[in-house]
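Participant: Got a sequence here, can you model it:
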Amino acid sequence: MFKWAIIFAVVALIAALLGFGGIAGLSAGFAKILLVIGVVLFVLAFLFGRGRRTSP
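Facilitator: Next up is the predicted model:
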């Protein structure tokens, strides 16, 4: 998830440098959404992934 967020952020930066404002804004929006989803999934996995572990 973070990989795709970084890719969209790079695409947004390159598009902004080349003057494509619409594509840059859209890519930046996707990058923000993917980043938020990735952080939420990471936190949920951290909180609920820790179970009771018993040693044998």
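Participant: drop to CA atoms for contacts and neighbour counts, all remaining ones
Facilitator: Fine.
Participant: what's the closest non-adjacent residue to the residue most central in space within the chain?
Facilitator: Of all residues in the chain, the one closest to the mean position by C-alpha atoms, centre = their mean is residue 35, 2.5 Å from it. Distance criterion C-alpha to C-alpha, 6 or more residues apart in numbering; nearest residue to residue 35, sequence neighbours excluded, is residue 5 at 5.7 Å.
Participant: Let's see this one next, to set against the first:
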Amino acid sequence: MSSLLYILAVILIIGWALGFFVYSAGALIHALLVIALIAILLNVIRSGGRTV
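Facilitator: Alright, predicted model coming up:
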């Protein structure tokens, strides 16, 4: 489950970067970034800080 969250976070960050630099879609792009950061934090908290 944690690897799935990590993959989702990476995809969302890539989507945010592409949207920010290419499309400038505004609030939606920043919402994707926030969701990606939350997924990364959940992954780190659930794994106890150990690397996967």
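Participant: Work out the TM-score between the chains.
Facilitator: Here the TM-score for the pair of chains, by TM-score structural alignment, normalised by the length of structure 2, is 0.76; 45 aligned residues with a C-alpha RMSD of 1.5 Å.
Participant: Burial check on residue 18 of structure 1, number of neighbours?
Facilitator: Look at residue 18 of structure 1: counted by other C-alpha atoms under 10 Å, it has 10 neighbours.
Participant: how many other residues sit next to the aligned partner of the residue nearest to residue 35 of structure 1 in structure 2?
Facilitator: Taking TM-score structural alignment, the alignment pairs residue 5 of structure 1 with residue 9 from structure 2. When neighbours are counted by other C-alpha under 10 Å, residue 9 of structure 2 registers 23.
Participant: I'd say residue 9 of structure 2 and residue 37 touch.
Facilitator: Yes - with contact defined as C-alpha atoms under 8 Å, residue 9 of structure 2 reaches residue 37; the gap is 6.9 Å.
Participant: Now do the buried residues in the helix or strand where the residue nearest to residue 35 of structure 1 lies.
Facilitator: Here residue 5 of structure 1 is covered by helix 2-18, with elements defined by DSSP states H and E. For helix 2-18 of structure 1, a neighbour-count test (16 or more other C-alpha atoms under 10 Å) marks 5, 6, 8, 9, 10, 11, 12, 13, 15, 16 as buried.
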